[in-house]
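K.L.:
No letters, just coordinates:
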């Protein structure tokens, strides 16, 4: 009986041909898609709605009015359920073959799911699509600014749990500075300074004194809540006319662009701080991936020892990047008091910084993806208000939970295996 000849040993400096690449595919995506599909099917089966759903796509100032789109509520919902089931089956097939579900397929699934849900929830009513999307962008503005600040800090290796504190400090400083000086743009500058100050405190403890970064961030959030609440009760409230009545950054419609149907009212009839957001997202994304500065930041966040070896000052780079991220997050806080409410109130961010942090993780520490994730959370927040106005059958308690449900599903279910910068959260001690 012959025995198979042993495989030849690999010579030094060569790679054996027997090596295989093992692909790890997360099963989270098909499971979440299946859950969403079943949830929509259950809503249509156990809560059928009569009538048609009308999607209004135009406003009065458009160059020309797009016609309303009217669809049968239940027919559209069941059609979307079938399409969602097909996409879920495709995702499952890819998982069984150890292939990942492409991002574009998940995006198509999300759009179809939203169309089906809106057709069911707004049955017998008219849904203002322009108002829904424009309001979503407005609610997402602080989240996007906060997410950009978080991306920068964590790309440099510092966990920025203090985003909520930076937003709240920015809102407080914007209201006070703008009221005293009488300029809303001075309030924006004050908000940036306040956000950078919170980031500086975080940096001193986390970078210079090697304190656990998550703990420092949580403590800073609690500290800012206590400080601003005390100042509101003792200083701002008794002197509201002088210290808590900032001028408003009113919406400004960009000529021509603001009159484009559907796109114009959504993107180009916003507050100037929203236009500033467009520029900030583009600049951060470009600088992080296309400049020497961005390369150094990413090197410090991935392998600070190697960065130090080639002459990069790790500590200084982390400080500068963290301060820049704090200033950007502070601009998000200014939106609350200069655009949204036009005065400061206690704990007015409502924990938005934590949702912004979720957007950082959901966006896999990328500025563009984090922005899209923040827009998704803003859409979920605005949806509850729109559906409440049109008398949707969805329980109000569920609508209040919706933004947080979307956050949990997105981060826990759709992210898959997500890896942040290798050195994030690790203090660097120069040897």
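P.N.:
Structure's in. What do you need? These numbers come from a predicted model, not from an experiment.
K.L.:
okay, CA-based contacts and neighbour counts for the rest of this
P.N.:
OK.
K.L.:
Do a quick rundown of the helices in the stretch 101-250 of the chain.
P.N.:
Using DSSP state H, counting those that start in this stretch, the helices of the stretch 101-250 of the chain run over 103-121, 129-155, 163-181, 184-203, 213-231, 240-243.
K.L.:
Revised request: answer the last question for the stretch 251-400 of the chain.
P.N.:
With helices called from DSSP H, counting those that start in this stretch, the stretch 251-400 of the chain shows them at 263-267, 272-290, 292-302, 304-309, 314-335, 352-362, 367-389, 396-408.
K.L.:
for the helices of the stretch 101-250 of the chain, which one ends up most surrounded?
P.N.:
By mean neighbour count, with neighbours taken as mean count of other CA atoms under 10 Å, helix 163-181 ranks first of the helices of the stretch 101-250 of the chain at a mean of 30.
K.L.:
another one to put next to it:
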């Protein structure tokens, strides 16, 4: 097998597995840039995946057909945004410890979604499989480009490129718009932002809700492109990988994009290893744990001094510096 053929296998798989991480880590950029730590990304992805499964199954039976998963992704984003309000109220309004609130969000999402699955599907531990996935396709015209086409535009999903596009949009919003300037200001120096008339509490609420929307979309994309049904192990650490990508990317949309692609590549090895010479001889367990081992190595040895926004994790009390 040539190197070109290996790329034609690994790159599409990397783009597929990275898309949910990109969406979710971008949501993390918004909330942490506003000064609120959100380690509940795993829970938000779980809510998104659960909602996408239920919504897709319901829409399929309502005659929406191939549009069902796309509509389900939007519904999952709304569900994630609503669920994130729990973290917003507890950590911003009640000024509780943001790390504890995020952990509680993860536990609540895991328990609540499985309880609802059992309630809706007659005691079953998982949802039925959806009939309409977002399948891999060859993108018209682009897939015919010599060399580049087979690598980047064959056997891919549109969600992968939407995720990459979202990273550019988020960068523009955060760094090139008045809204982004206000968001960053309340994450760096909320007291100074307050004196300039910026509503710190409102901006932080917006940041947390945006993280919920993106986290819900990330979980939904994972379900409709990879797993096709929801159970207790569907997300299985994806939210924590997205959180690692956020830190690895130094709280920047492009950094989160690059880190998500890196972790997506690590995950793709376990999927494609049986098709690649030499890798097919390794025990599968090594490739399954590779993403998490690489996460530890990257975060401890290669990130350097990743500096979070100055007010990240600090509750804001009006009148105090």
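P.N.:
Sure thing, it's come through. Fair warning: this is a prediction, and the values are worked out from it, not measured in the lab.
K.L.:
circling back: of the helices of the stretch 251-400 of structure 1, which approaches residue 87 of structure 1 most closely?
P.N.:
helix 396-408 (19.5 Å; CA to CA).
K.L.:
roughly how far is stretch 71-79 of structure 2 from the heart of the chain?
P.N.:
14 Å (CA atoms, centre = their mean, to the nearest Å).
K.L.:
That one maps to which residues in structure 1?
P.N.:
Counting by TM-score structural alignment, stretch 71-79 of structure 2 pairs with residues 186-194 of structure 1.
K.L.:
hang on, the earlier thing: out of the helices of the stretch 101-250 of structure 1, flag the one nearest residue 249 of structure 1.
P.N.:
Closest approach to residue 249 of structure 1 among these (CA to CA): helix 184-203, 6.4 Å.
K.L.:
Of all the helices of the stretch 101-250 of structure 1, which one is nearest residue 272 of structure 1?
P.N.:
helix 184-203 (10.0 Å).
K.L.:
Need the residues that contact that closest one.
P.N.:
For helix 184-203 of structure 1, contacts defined as CA atoms under 8 Å, 6 or more residues apart in numbering pick out 162, 165-167, 169-179, 213, 216-217, 220, 246-249, 319, 322-331, 333-334, 338.
K.L.:
Quick one: average offset of the match of stretch 71-79 of structure 2 versus structure 2, please.
P.N.:
Compared with structure 2 after fitting, stretch 186-194 of structure 1 deviates on average by 1.1 Å (mean CA distance after the TM-score superposition for structure 1).
K.L.:
Mind jotting down where the strands sit in the stretch 1-150 of structure 1?
P.N.:
Assigned strands in the stretch 1-150 of structure 1, in chain order: 52-56, 69-72, 126-128 (criterion: DSSP state E, counting those that start in this stretch).
K.L.:
Quickly compare the ones you listed and say which is most buried.
P.N.:
strand 52-56 (a mean of 21).
K.L.:
so what does that one touch, helix or strand wise?
P.N.:
strand 69-72, helix 103-121, strand 126-128, helix 129-155 (3 or more CA pairs under 8 Å, 6 or more residues apart in numbering; DSSP states H and E).
K.L.:
Distance to residue 224 of structure 1 added to these, as CSV?
P.N.:
What follows is those, written out as CSV (distance: least, CA to CA, whole Å):
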stretch, distance to residue 224 of structure 1
strand 69-72, 47
helix 103-121, 36
strand 126-128, 38
helix 129-155, 16
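K.L.:
returning to what we had before: distance to residue 203 of structure 1 added to the strands of the stretch 1-150 of structure 1, as a markdown table?
P.N.:
Listed next are these as a markdown table, based on distance: least, CA to CA, whole Å:
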| stretch | distance to residue 203 of structure 1 |
| --- | --- |
| strand 52-56 | 49 |
| strand 69-72 | 52 |
| strand 126-128 | 45 |
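K.L.:
still on that earlier bit, go through the helices of the stretch 101-250 of structure 1 and name the closest to residue 387 of structure 1.
P.N.:
Closest to residue 387 of structure 1 of these, according to CA to CA: helix 103-121, at 7.4 Å.
K.L.:
So what does residue 96 of structure 2 match up with in structure 1?
P.N.:
Under the alignment defined by TM-score structural alignment, residue 96 of structure 2 is paired with residue 211 of structure 1.
K.L.:
correction: residue 190 of structure 2
P.N.:
Match for residue 190 of structure 2 (TM-score structural alignment): residue 304.
K.L.:
what about the nearest residue to its match once chain neighbours are set aside, neighbour count?
P.N.:
Take residue 304 of structure 1 and drop its neighbours on the chain: the residue closest to it by CA to CA, 6 or more residues apart in numbering is residue 314, 6.3 Å away. By other CA atoms under 10 Å, 26 other residues sit near residue 314 of structure 1.
K.L.:
what does residue 204 of structure 1 give?
P.N.:
13.
K.L.:
do the same with residue 166 of structure 2
P.N.:
18.
K.L.:
go on, residue 431 of structure 1?
P.N.:
As a burial measure, residue 431 of structure 1 scores 4 neighbours (other CA under 10 Å).
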